[in-house]
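**Q** Turn this into a model:
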Amino acid sequence: MTNSPDFTTAVSAALPFLRRYGRALTGDQTSGDSYAAAALEAVLLDRSMAEEASSVKVGLYKVFHTVWNSAGAMIKEGETGLMGAAQKHLSKLTANTREALLLNTIEEFDISAVAEIMQIEHSEAEHLVEVARREMEDAVSGRVLIIEDEAIIAMDLESVVADMGHLVTGVARTRSSAVDLAATEVPDLILADIQLADNSSGIDAVNDILGKFGNRPVIFITAFPERLLTGERPEPAFLISKPYTEAQVRSAVSQAMFFSSTETLKA
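**A** Coordinates of the predicted model:
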C-alpha cells in the first residue's frame, strides 16, 4: 500500500468509528476522543503500521491499541462515585476481554481482525471474546429505560435486556413519556433512539432525564452514527448502529453499565 489520497480517505472514513470505540472503552467522550486523536497523530508521524495491515481501518485500530496499551489503565486510581464503581468492576475482569468483545461486536471485526489489531493469536482472541461475554454480563445488573418509538424494535430490545438479567422499567415512544417513566422509576441505564414518534428528540429526552436525576449510562441507537461521532460537540459515549445485532446490544449494555455518561448532549 502506498501513500495516496485513498489512504487518507480510508483513515477519514474509519475515524468516527475509532472515536466510538475509544468512548466505549473509557466511558467518556473526551477521553475516548483523546485516544483516537493520539492514534491519528501517530499515523501521521509514521504510516508504516497502518499501511502494512490487512486494511487501513484495521491498521488504524492497531495503532490505537499500541497507544492504548502504552498508556496503561484508562481510569485513574482513587476515582469516586460512578467512575470509582467502574474501576472496581473493571478490576475483576480478565485483562483485554472488553477490548476483544467491543472490537468483535460493536466494531464488527471478525476474530482474525481482532487478533491482528490486538497483536495476539487467533485462538487467544477467540478465547477473550468468549470470556468477555460471560464476565461482562455477570458483572452488573440494573434498571433499564428504553426510549424507542418502533414497537417491534422496542419489544426486541426489551427481550434482550431482560434476558441479560436487567429490569426494564418501561418503554417510551415520546420525549414527555420518557421523562414521566423515569420519574416513576429512576433507571440505571437508558437505551434511546434519536428520532421519536412525535418528531421529538431522544437526545432531548435523555438530557431532560439526566438534568432531573443526574448522570447515568446512556446508549443511543441510530441509523446514522457518523452524525454523533464528529468529536466537534458533546456527543454520546455509547452508540449502536441500526440495524443492530443482539450481540451488539448485549455488548453495549454490559459496557455501559460500568460507566456514567458525563456529557450533556445537544440535538
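
**Q** contacts, neighbours, all on C-alpha from now
**A** Noted.

**Q** Could you pull out the helices in this structure for me?
**A** All helices of the chain, identified by DSSP state H, fall at 5-26, 29-45, 48-52, 56-71, 81-90, 97-104, 111-118, 122-139, 151-163, 175-184, 202-213, 246-256.

**Q** so which of these is the most packed in?
**A** Among the helices of the chain, the stretch with the highest mean neighbour count (mean count of other C-alpha atoms under 10 Å) is helix 97-104, at a mean of 23.

**Q** how far off helix 5-26 does that helix point, in degrees?
**A** Counting by axes from the mean of the first three to the mean of the last three C-alpha atoms, to 10 degrees, helix 97-104 points 140 degrees away from the direction of helix 5-26.

**Q** Report all helices and strands that helix 97-104 contacts.
**A** Judged by 3 or more C-alpha pairs under 8 Å, 6 or more residues apart in numbering; DSSP states H and E, the packing partners of helix 97-104 are helix 5-26, helix 111-118, helix 122-139, helix 246-256.

**Q** Relative to residue 96, which of those helices is closest?
**A** Of all the helices and strands packed on helix 97-104, the one in closest proximity to residue 96, counting by C-alpha to C-alpha, is helix 122-139 (7.1 Å).

**Q** residues making contact with that closest one?
**A** 89, 93-94, 96-98, 100-101, 104, 111-112, 114-115, 164, 250-251, 254-255 (C-alpha atoms under 8 Å, 6 or more residues apart in numbering).

**Q** cool, stretch 11-24 as well?
**A** For stretch 11-24, the external contacting residues (C-alpha under 8 Å, 6+ apart) are 29-33, 35-36, 56-57, 60-61, 102-103, 106-107, 226, 229-231, 237-239, 252, 255-256.

**Q** rewinding a little: format the helices and strands packed on helix 97-104 as a markdown table; extra columns: distance to residue 43.
**A** Output for the helices and strands packed on helix 97-104, formatted as a markdown table (distance: least, C-alpha to C-alpha, whole Å):
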| stretch | distance to residue 43 |
| --- | --- |
| helix 5-26 | 9 |
| helix 111-118 | 14 |
| helix 122-139 | 24 |
| helix 246-256 | 28 |
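
**Q** Let's compare: structure for the following, please.
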Amino acid sequence: MGDAISGKLLKNIFRYASCILGNRQLSRIAVVEALKAQGINGGSSRFELYRLVNEAAVSSAPLAEVRFSGGCGIGTELLKLPHQRRQIVALRAVMGFSYGDVGEIMGMTEAAVRRAYVSSLLEMRAKPAVLIIEDEAMIALDLQKIIKTLGLSVAGIAKNREEALRIVGLSHPKLIVADYRLRDETGIDVVNAIREQIHADVIYITAHPEAVTEQLGAASEVVLSKPFNARALVAAVQSKLAA
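**A** Below is the predicted model:
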C-alpha cells in the first residue's frame, strides 16, 4: 500500500466503517485505531486497512442506530446481521468489492462469501421495508420516526438516486416515501430509476401537491402536502401496505 494513504482511500475506509458501525463517532474511532495499527504492524496488502477496521469495529462500543448523517444509508436491517455477515454485505454491496476480494479481506473462501452474502440479503428482505428519499435531515428523521411507530422496518434514507439504488439492491423495499423536490432531480425521476429494478408502491410528499398530481397523471400514487400531517402519512402507509 505504501507509506502514503490517499484521501480517496481514507474516504472509502470511513464510509465502510460507517456502514458496519452505523455511527460517525464510532467509525472515526475504528478508523483511527486501524491507522495506528497499520503504523505499528506495517502491511503491504491493499486490503490491510479494511481488515484492521474490522478488528477495531469488533471491540467498539454497542452499536448506535443508523442516523441520517451517518452510516451508508442502508438502515438498521444491516446492523441486525451478525458482525461478520454485516462486513461481507458492506464490502460487497456498498464498497463494490468482488467475491474474491471480500474473501481475501475476510480470510474466507469465495464460495463461503457467496453463501453468507446471499443468506444475508434474504434475511434483510424478510420484512416489509420502507425506503425514505429525502435530502432534508430533520424531515427524514421525522419520517423515519413515524414509520417505525407502525412497527415497520426502514430500509434506509437516501438523499439522491445513487444512494436510493444502492439501498434498493440490498433490501427490496415494498414502499417508498419520497420528497418530490430533491437537490439535483425530482423524486419522480428517482422512483422511475428504481422501478427499472423492482416494483414498489410510492407516497410522494411535496409543497405543490396539485402540480405533482398533474405530472403523475393516471398513476395511483399517493401525494401528501408538505409540511405533512403525521396522521395522513400513517393512513397512507397503512393503506399502501394493505393493498
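
**Q** Which one of the helices and strands packed on helix 97-104 of the first structure lies nearest to residue 185 of the first structure?
**A** The nearest among those, by C-alpha to C-alpha, is helix 246-256 at 18.7 Å.

**Q** what span of the second structure lines up against that closest one?
**A** Using TM-score structural alignment, helix 246-256 of the first structure lines up with nothing in the second structure.

**Q** Identify the residues contacting that helix?
**A** The contact list for helix 246-256 of the first structure (C-alpha under 8 Å, 6+ apart) reads 24-25, 27, 98, 101-102, 105-106, 133, 136-137, 140, 157, 160-161, 164, 189, 217-219, 238-240.

**Q** re earlier: out of the helices and strands packed on helix 97-104 of the first structure, the one nearest residue 44 of the first structure is which?
**A** helix 5-26 (9.9 Å).

**Q** Could you tell me the end-to-end distance of stretch 91-103 of the first structure?
**A** Stretch 91-103 of the first structure has an end-to-end distance of 20 Å (C-alpha to C-alpha, to the nearest Å).

**Q** With residue 3 of the second structure as the reference, measure out to the residue lying farthest from the centre of the second structure.
**A** The outermost residue of the second structure relative to its centre, with distances by C-alpha atoms, centre = their mean, is residue 40 at 33.0 Å. Relative to residue 3 of the second structure, residue 40 of the second structure is positioned 12 Å away (C-alpha to C-alpha).

**Q** cool, and residue 55 of the second structure?
**A** Applying C-alpha to C-alpha to residue 55 of the second structure and residue 3 of the second structure gives a distance of 21 Å.

**Q** got it, and residue 190 of the second structure?
**A** From residue 190 of the second structure to residue 3 of the second structure the distance is 41 Å (C-alpha to C-alpha).

**Q** which one in the first structure is aligned with the residue farthest from the centre of the second structure?
**A** Counting by TM-score structural alignment, the partner of residue 40 of the second structure is residue 45.

**Q** and what of residue 204 of the second structure?
**A** In the first structure, the residue matched to residue 204 of the second structure (TM-score structural alignment) is residue 170.

**Q** Let me see the contact set for its match.
**A** Contacts for residue 170 of the first structure (C-alpha under 8 Å, 6+ apart) come out as 144-146, 181.

**Q** quick one: contacts for the nearest residue to residue 157 of the second structure once chain neighbours are set aside?
**A** Leaving out its chain neighbours, the residue that sits closest to residue 157 of the second structure by C-alpha to C-alpha, 6 or more residues apart in numbering is residue 132, at 4.8 Å. Residue 132 of the second structure is in contact with 140, 143-144, 154-158, 176-178, counting by C-alpha under 8 Å, 6+ apart.

**Q** can you rerun that using 7 Å?
**A** 156-158, 176-178 (C-alpha atoms under 7 Å, 6 or more residues apart in numbering).

**Q** Out of the helices and strands packed on helix 97-104 of the first structure, which gets nearest to residue 193 of the first structure?
**A** helix 246-256 (12.9 Å).

**Q** Alignment lookup: residue 9 of the first structure to the second structure.
**A** Per TM-score structural alignment, residue 9 of the first structure is aligned with residue 5.

**Q** That match and residue 118 of the second structure, how far apart?
**A** The value you get for residue 5 of the second structure to residue 118 of the second structure, if C-alpha to C-alpha is used, is 33 Å.

**Q** cool, residue 101 of the second structure as well?
**A** Using C-alpha to C-alpha, we find residue 101 of the second structure at a distance of 16 Å from residue 118 of the second structure.

**Q** Tell me how many other residues crowd residue 215 of the second structure.
**A** Residues lying near residue 215 of the second structure (other C-alpha atoms under 10 Å) number 11.

**Q** That one is in what secondary structure piece?
**A** In this assignment (DSSP states H and E), residue 215 of the second structure forms part of helix 209-216.

**Q** Check which residues of that helix are buried.
**A** Across helix 209-216 of the second structure, burial judged by 16 or more other C-alpha atoms under 10 Å covers 209, 212-213.

**Q** Does that helix pack against any helices or strands, and if so which?
**A** Judged by 3 or more C-alpha pairs under 7 Å, 6 or more residues apart in numbering; DSSP states H and E, helix 209-216 of the second structure is in contact with strand 222-225.

**Q** Which contacts among the contacts of residue 170 of the first structure does the second structure share?
**A** Mapping the contacts of residue 170 of the first structure onto the second structure (both residues aligned by TM-score structural alignment, their matches' C-alpha atoms under 8 Å) leaves 145-146 still in contact.

**Q** I'd like to know which of the contacts of residue 170 of the first structure are part of strands.
**A** Taking DSSP state E as the definition of strands, the contacts of residue 170 of the first structure contribute 144-146.

**Q** How much space separates residue 46 of the first structure from residue 39 of the first structure?
**A** Using C-alpha to C-alpha, we find residue 46 of the first structure at a distance of 10 Å from residue 39 of the first structure.

**Q** what's the answer for residue 58 of the first structure, then?
**A** From residue 58 of the first structure to residue 39 of the first structure the distance is 12 Å (C-alpha to C-alpha).

**Q** what's the answer for residue 28 of the first structure, then?
**A** 17 Å.

**Q** This completes my enquiry, with thanks.
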